[in-house]
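Next comes the sequence, and after it the predicted model I'd like to discuss.
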Amino acid sequence: MYTITALVFDDFETLDLFGPVEMFGSLPEHYRIQFTSMAGGIIRSKHDVPMQTVAVSELACQTDIVLVPGGFGTRQLVYDSSFLQTLTTLTDEADWVLSVCTGSALLAKSGVLNGKRATSNKMAWQWVTCQSDQVNWIKQARWVIDGKFYTSSGVSAGIDMALGFIADRHGVEKAYQVAQHTEFRWQENSDIDDFYRP
């Protein structure tokens, strides 16, 4: 059983979080998910979806997988040293780290992606890549894997990445079962990126 800790913040992109959560949540025998924020309490997504979170300091289970969504909230958090330190601590302790969209900007700013390959949302590409010149940014990719880090492109790409992670842990057939269950057309090849523009 893997414990996923989703680190959320106000103005996160709704699908960045709930897309992967739907995929992992389809396998309750393998994954449990805990939602955390810096102070705990109610966090609201960009679309004003409220959700209850537990403070990072009060997490019930040890983290195996960190899930970091993106969204407009990341624009302020790249300047929040306390948040970045907390993110660094979580990622250091985790076996895997997954980011969606501009969530990789937070990882990059914290320094944990130094020397790593990573990707992010095409629509925010310039802003994200300016957060660190120590990252080998890959623009043409649905998602990128480097060691324990999985970073995905924009919004819905997080679903493809989550299924890719499931395939890596439990086999491609299991990932296709989840895709079938959710009626999702999985882009299995992470190098095929329909949204890349040279």
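That came in fine, so what should we check first?

alpha carbons only for contacts and neighbour counts from here, please
OK.

Any idea how many residues pack against the closest residue to residue 107 other than its chain neighbours?
In space, and not counting its chain neighbours, residue 107 is closest to residue 113: 6.1 Å by CA to CA, 6 or more residues apart in numbering. By the criterion of other CA atoms under 10 Å, residue 113 has 21 neighbours.

ok, now which ones touch residue 113?
107, 134-135 (CA atoms under 8 Å, 6 or more residues apart in numbering).

looking at these, which has the most residues close by?
So for these (other CA under 10 Å), the most neighbours sit at residue 107, 26 neighbours.

name the helices or strands packed onto the helix or strand containing it?
Residue 107 belongs to helix 103-110 when assigned by DSSP states H and E. When contacts are defined as 3 or more CA pairs under 8 Å, 6 or more residues apart in numbering; DSSP states H and E, helix 103-110 packs onto helix 74-77, helix 81-93, helix 125-129.

Can you give me every residue that contacts the most centrally placed residue in the chain?
Closest to where the C-alpha atoms of the chain average out (CA atoms, centre = their mean) is residue 99, at 2.3 Å. The contact partners of residue 99, by CA under 8 Å, 6+ apart, come to 67-70, 150-152, 158.

Farthest pair within those residues?
70 and 150 (13.6 Å; CA to CA).

Which one of those two is surrounded by more residues?
Comparing residue 70 with residue 150 by other CA under 10 Å, the one with more neighbours is residue 70, at 28 against 24.

list the contacts for the more buried one?
By CA under 8 Å, 6+ apart, the neighbours of residue 70 are 12-13, 16, 99-104, 155.

now, among those residues, which is nearest to residue 43?
Using CA to CA, the contacts of residue 70 come closest to residue 43 at residue 12, 8.9 Å.

picking that back up, a markdown table for the contacts of residue 99, including distance to residue 144 and secondary structure?
Converted to a markdown table, those look like this (distance: CA to CA, whole Å; DSSP: H, G, I helix; E, B strand; the rest coil):
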| residue | distance to residue 144 | secondary structure |
| --- | --- | --- |
| 67 | 15 | strand |
| 68 | 15 | strand |
| 69 | 15 | coil |
| 70 | 16 | coil |
| 150 | 6 | strand |
| 151 | 5 | strand |
| 152 | 6 | strand |
| 158 | 11 | helix |
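
try this one side by side with the last:
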Amino acid sequence: MLLKGAAMLAMASHISGQTPAPKTMGVVLFTGFELIDAMGPLEYFNSISFQGTNLKIVTISETGEPVGTYVANHPTMRPDGTWGNMNMEALGFQGQTIYANYSYANTPKLDYLLLPGGMGSRIEINNNATLQFLREKAEEVEYFLTVCTGSTIAAKAGVLNGKKATSNKAAWGYVTSDSVSPKGAVDWIARARWVHDGKFITSSGVQAGMDMAHYWVGVVYGTALADRVAVQMEYEPHRDAAWDPFSELYGLSNATTTTPVPTPTPVTVTVTQAPVTVTATVTKPVTVTVSATTTTQPPRPTAALYGQCGGQGWNGPTACPQVSCKVVNKFFSQCSP
């Protein structure tokens, strides 16, 4: 079983029954961001926030003012697949205005950060205030997530230097150009749904952000919760980071990638008595073997979500007054007549 350090801590918390420490996820918004780049992962984050994770989510813009998802005249993909300036407003492009909780100046300490992409990323990449904010937060956060061309802004800020990363395949020529980052500064991976390198997890275009979010929830809070939330959302995520038909569609490959993948280091953690806390600092992939004595944890005293009474990873109530607990799938059983 291959786990990162955060997953080890989440696993230890599960064994001990402790409530996780409070964490804050910040979502950076800018004019012209792609709506689903932010809202897709946010659906995952919102869904886990009230399921024992103690996660708080905040939205951030440069000034703290609301931002729109469209730019009137902006470089974008034309219907024929080429790139160039198009008057999106004249074409009738519709967008939404999203409120921000904080500005760059008053953003609280963040534990995690999500940076979407979108048409506005080609303007935001030259916004020094945003670039400096990202540099500061990259030092602060435990995980730095990007969706689509959000990785180009992170690359321009220099925080992806020496890291593997991916991005939108339709814009790959721009993503890997010197206007984004010096040649060789970022190890761009063409064939990838998402790429995880250290604290940075970057996804391919648009919808891929939801698959990355599912993966991230699994890394930090456990795959049982990630899968349960996917069922609640009625979403079937792609679980293979190498699944990427769009790289083939655009004729891209990883042939030039030469950076070796580190070999996992075996680490054995033996739990002999609960409660227990496991603390570890991990700088590269490790193989973790855990053994523990069986302990019985009482059901949570709260009401079952959506009438849930069972399923893989479920520790809540299993009794259904006056009805039966029926199996929907291996992740979800529900009280029903």
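In hand now; what should we look at? The structure displayed is predicted, hence computed values, not measured ones.

Work out the TM-score between the chains.
TM-score for the superposed pair, counting by TM-score structural alignment, normalised by the length of the first structure: 0.96. Supporting figures: 197 aligned residues with a CA RMSD of 1.1 Å.

buried subset of the contacts of residue 70 of the first structure?
Those of the contacts of residue 70 of the first structure that meet the buried threshold are 12-13, 16, 99-104, 155, by 16 or more other CA atoms under 10 Å.

on that earlier part again, go through the helices and strands packed on helix 103-110 of the first structure and name the closest to residue 1 of the first structure.
Short answer: helix 81-93, nearest of those by CA to CA, at 16.6 Å.

Give me the range in the second structure that the closest one lines up against.
Matched against the second structure by TM-score structural alignment, helix 81-93 of the first structure falls on residues 128-140.

For the matching stretch, which outside residues touch it?
Applying CA under 8 Å, 6+ apart, the contact partners of stretch 128-140 of the second structure are 62, 104, 109-111, 113, 124-125, 144, 153-154, 156-159.

For the residues you listed, pick the one with the most neighbours.
Ranking these using other CA under 10 Å puts residue 153 first, with 28 neighbours.

what does it align to in the first structure?
Pairing criterion TM-score structural alignment: the partner of residue 153 of the second structure within the first structure is identified as residue 106.

If you drop the residues flanking it in sequence, what lies closest to its match?
Here the residue nearest residue 106 of the first structure, using CA to CA, 6+ apart, is residue 78, at 5.9 Å.

The equivalent of residue 117 of the first structure over in the second structure: neighbour count?
Taking TM-score structural alignment, the alignment pairs residue 117 of the first structure with residue 164 from the second structure. Look at residue 164 of the second structure: counted by other CA under 10 Å, it has 20 neighbours.

do the same with the one 5 residues further on
For residue 169 of the second structure, the count of nearby residues is 25 (other CA under 10 Å).

so what's it up against?
Contacts of residue 169 of the second structure (CA under 8 Å, 6+ apart): 190, 204-205, 246-247, 250.

before we move on, what about residue 6 of the first structure?
Listed by CA under 8 Å, 6+ apart, the contact partners of residue 6 of the first structure are 17, 33-36, 66-69.

hmm, 6 Å instead?
35, 66-67 (CA atoms under 6 Å, 6 or more residues apart in numbering).

What of residue 186 of the second structure?
Contacts of residue 186 of the second structure (CA under 6 Å, 6+ apart): 161-163.

That one pairs with which position in the first structure?
With TM-score structural alignment as the criterion, residue 186 of the second structure pairs with residue 135.

where's its match relative to residue 115 of the first structure, distance?
Distance of residue 135 of the first structure to residue 115 of the first structure, given as CA to CA, to the nearest Å: 5 Å.

Kindly report the same for residue 137 of the first structure.
10 Å.

Residue 54 of the first structure now?
Applying CA to CA to residue 54 of the first structure and residue 115 of the first structure gives a distance of 32 Å.

How about residue 180 of the first structure?
Taken as CA to CA, the span from residue 180 of the first structure to residue 115 of the first structure is 36 Å.

got it, and residue 99 of the first structure?
Applying CA to CA to residue 99 of the first structure and residue 115 of the first structure gives a distance of 17 Å.

What of residue 59 of the first structure?
Residue 59 of the first structure is 30 Å from residue 115 of the first structure, by CA to CA.

Could you do residue 158 of the first structure as well?
To residue 115 of the first structure, residue 158 of the first structure is 22 Å away according to CA to CA.

Could you do residue 69 of the first structure as well?
From residue 69 of the first structure to residue 115 of the first structure the distance is 21 Å (CA to CA).

okay, the two: which has more neighbours?
More neighbours surround residue 69 than the other of residue 69 of the first structure and residue 115, with 30 against 13 (other CA under 10 Å).

tell me which element residue 192 of the second structure falls in.
With DSSP H and E as criterion, residue 192 of the second structure is part of no helix or strand.

nearest residue to it other than its sequence neighbours?
residue 242 (4.7 Å).

To which residue of the second structure is residue 128 of the first structure aligned?
Per TM-score structural alignment, residue 128 of the first structure is aligned with residue 175.

Can you give me the neighbour number for its match?
The burial count for residue 175 of the second structure: 23, using other CA under 10 Å.

on that earlier part again, how close does the match of residue 153 of the second structure sit to residue 119 of the first structure?
Taking CA to CA, one finds residue 106 of the first structure at 12 Å from residue 119 of the first structure.

for residue 6 of the first structure, same thing?
Counting by CA to CA, the gap from residue 6 of the first structure to residue 119 of the first structure is 19 Å.

now swap in residue 50 of the first structure and tell me
The value you get for residue 50 of the first structure to residue 119 of the first structure, if CA to CA is used, is 28 Å.

neighbour count winner among these two?
Higher neighbour count among residue 50 of the first structure and residue 119: residue 119, with 31 against 13, using other CA under 10 Å.

Now do the contacts for that one.
Residue 119 of the first structure makes contacts with 137-139, 151-153, as judged by CA under 6 Å, 6+ apart.

Restricted to buried residues, select those residues in ChimeraX.
Under the burial definition 16+ other CA under 10 Å, those of these that qualify are selected in ChimeraX by:
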select :137,139,151,152,153
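
Just send the contacts of residue 119 of the first structure back as CSV, with distance to residue 45 of the first structure too.
As requested, those are exported to CSV (distance: CA to CA, whole Å):
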residue, distance to residue 45 of the first structure
137, 27
138, 27
139, 26
151, 20
152, 19
153, 19
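
Name the nearest of the contacts of residue 119 of the first structure relative to residue 23 of the first structure.
Distance to residue 23 of the first structure, by CA to CA, is smallest for residue 152 among the contacts of residue 119 of the first structure, at 14.8 Å.
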